[in-house]
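**Q** sequence first, then the predicted structure:
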Amino acid sequence: MLLAGCGSGPDSGSRPGAGESTHAGPQVRPPVAGDPFDYQLGGPYDLPAGVGTVVRDRTAAPAPGAYNICYVNAFQAQPDAVGWWREHHPDLLLRDADHALVVDEDWDEPLLDVRTADRRERLAEVVGGWIDGCADRGYDAVEADNLDSYLRSDGLIGRGEAVAFARLLATRAHRAGLALGQKNAAEMTGLRDRIGFDFAVAEECARYDECDTYAQAYDDAVLVVEYRKQDFTRACRQWGKRLAVLLRDRDLEPAGRPGHVAARCDGS
């Protein structure tokens, strides 16, 4: 299950340990494995006591004193940004043989066209600008969403093309001094080193028996988000001593709004 963030419009040998980086450029610092976190894509609010890591949309300000991860919709266009893409980069939206946009129907998000090296380079300039903006605002890392959008491309995009684009984003993030997180797509964890991912954000990995895959690939630097109480309970029981696990409502409502749910394995 993928959950896209809100408000991300166009404006804008042995493996190293969790605190190390092999990338050139500014020091890249992944989140600390197991550090309690909050997932605030629906809108920012004050961090709960004891929470040191937070994920926010790139349009939001980072939380003072926390490890901040900047959400970027890297492989699809936000619904409210489609007009901007049509006006400024119409050929970078994926289209089928009838010239119709190929859309992720679950979120009403057109896919970005990463099929050629030229398009990937141009898209990397757009998305890379957002990544640079995250760094300028004081974020520590980036969560690049919809890595697996090629699976929703009706066969038009190959896995290798998605990987090639992800590598460009990793280079851009590391150049800016930001760690880059793999979002979902457990089947691609084996490509961590090839792409350059530094940690993972895994939605519903307990529900789909994928937490171990992420934990092994990322040395436990994994942020687990569950949306069902039974899956959260299972994640805490099996992984709560190693991974950061969070229960959230699917709409990711900010604290104080109806429907807001946020809980961690320690009861906070």
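**A** Perfect, thanks for sending it.

**Q** every contact and neighbour count from this point should use C-alpha atoms.
**A** Will do.

**Q** just the helices in this structure please.
**A** For the chain, the helices defined by DSSP state H cover 82-88, 117-137, 159-175, 192-195, 211-217, 229-239.

**Q** who wins for proximity to residue 205 among these?
**A** Closest to residue 205 of these, according to Cα to Cα: helix 211-217, at 4.8 Å.

**Q** if I look at the residue lying closest to residue 148 once chain neighbours are set aside, how far off is residue 215?
**A** Once flanking residues are discounted, residue 148 sits nearest to residue 185: 5.8 Å by Cα to Cα, 6 or more residues apart in numbering. Distance check for residue 185 against residue 215: by Cα to Cα, to the nearest Å, it reads 13 Å.

**Q** ok, second structure coming up, stack it against the first:
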Amino acid sequence: MRRLLWLFPVLLLAACTTAQDGKPSPRWQPTPGLAWQWQLSGKTIDTSVDVPVYDIDGFDQPKATVAALHREDRKVICYLSTGAWEDWRPDAKKFPKSVIGRGNGWEGERWLDIRQTDVLEPLMAARMDMCEDKGFDAVEPDNMDGYKNRTGFDLDASDQLRYNRLIAKLAHDRGMAVGLKNDLDQIPRLVDDFDFAVNEQCAQYDECAANTPFIKADKAVFHVEYELPTSAFCPESRRLKLSSMAKKYELGVWRRAC
């Protein structure tokens, strides 16, 4: 017994040393109810919003912006489009025509053939590397529900599950948390693969309860509405423990939080 008692502080010291020797700490896990700011437009991020979480564009924003937010004790999410091609991104020419499909309703954006993971995985891995190199805590991968849209490809639910899990793994392999964007129907099968959810307009379409599996798993649901006043959705959002706010479609600085 004396020997075991003697060894305990030694083992504890070794454990602490290991933790301080550069091994990765557990990735960030946002919990329900966290306030957030989502700013994707404008080259300059307004860092004065008093919230613990910022979601900003991974390409447009430099490492210095992430560092500035970290100095204010904010967690920072890296926005990426992983399911659609964007013609203005610096890596746009690396995507072969064979993976580029129909437009997704936004200028310059077209759906990707997510079945072609041999082509897309290295491209998405490079984007994840960029987020990691800039110091982001998490990734918001957009356009994660192509199988429910007219993409120009014959995608089904299994294709989407496979691809979404690949995206989650790429983020996790780099120590970053990752959110499931929309894709409500697949939440029950994907909640264990993702660390939080990001949802647009679930109140407008009476779908917010579909996010409940994330809340039950003690994982945040970051939610926005564009066309409803806060009085129309905040009471329900508070009941469901969503992190909700009203935003304008351009996703600038303006926000009205619940």
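**A** That came through, no problem. No experiment lies behind these values; they were computed from the predicted model shown.

**Q** before we move on, the earlier item: so for residue 58 of structure 1, which of the helices of structure 1 sits nearest?
**A** Using Cα to Cα, these put helix 117-137 closest to residue 58 of structure 1, at 6.2 Å.

**Q** quick one: buried residues of that closest one?
**A** Across helix 117-137 of structure 1, burial judged by 16 or more other Cα atoms under 10 Å covers 119-121, 123-124, 126-135.

**Q** also stretch 40-54 of structure 1?
**A** 40-44, 47, 52-54.

**Q** next one: stretch 214-226 of structure 2
**A** 214-215, 218-226.

**Q** got it, and stretch 186-199 of structure 1?
**A** By neighbour count with 16+ other Cα under 10 Å, stretch 186-199 of structure 1 contains the buried residues 186, 188-189, 192, 195-199.

**Q** now render the residues you listed as TSV, adding distance to residue 140 of structure 1.
**A** Compiled in TSV, these are given as follows (distance: Cα to Cα, whole Å):
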residue	distance to residue 140 of structure 1
186	23
188	23
189	21
192	19
195	19
196	16
197	14
198	12
199	12
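
**Q** may I ask which two of those residues are separated the most?
**A** Between any two of the buried residues of stretch 186-199 of structure 1 (Cα to Cα), the greatest distance is 15.2 Å, for 186 and 196.

**Q** longest helix anywhere in structure 2?
**A** helix 2-20.

**Q** for residue 54 of structure 1, give me its contacts.
**A** Residues counted as contacts of residue 54 of structure 1 (Cα atoms under 8 Å, 6 or more residues apart in numbering) are 37-40, 47, 63, 66-69.

**Q** which ones are touching residue 70 of structure 2?
**A** If you count contacts by Cα under 8 Å, 6+ apart, then residue 70 of structure 2 has residue 76 around it.

**Q** from residue 253 of structure 2, how far out is it?
**A** 19 Å.

**Q** quick one: distance of stretch 29-38 of structure 1 to the chain centre.
**A** 14 Å (Cα atoms, centre = their mean, to the nearest Å).

**Q** first-to-last residue distance for that stretch?
**A** 18 Å.

**Q** TSV for the helices of structure 1, including distance to residue 59 of structure 1?
**A** Listed next are the helices of structure 1 as TSV, based on distance: least, Cα to Cα, whole Å:
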stretch	distance to residue 59 of structure 1
helix 82-88	16
helix 117-137	9
helix 159-175	17
helix 192-195	26
helix 211-217	28
helix 229-239	29
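
**Q** among these, which is nearest residue 28 of structure 1?
**A** Closest among those, using Cα to Cα: helix 159-175, at 6.4 Å.

**Q** got the contact list for the closest one?
**A** So helix 159-175 of structure 1 is in contact with 23-26, 28, 114-116, 120-121, 124, 127-128, 131-132, 141-142, 147-148, 150, 179-180, 194-197, going by Cα under 8 Å, 6+ apart.

**Q** same thing with stretch 89-109 of structure 2?
**A** Residues outside stretch 89-109 of structure 2 that contact it (Cα under 8 Å, 6+ apart) are 59, 84-88, 110-114, 116, 119-120, 123, 150-153.
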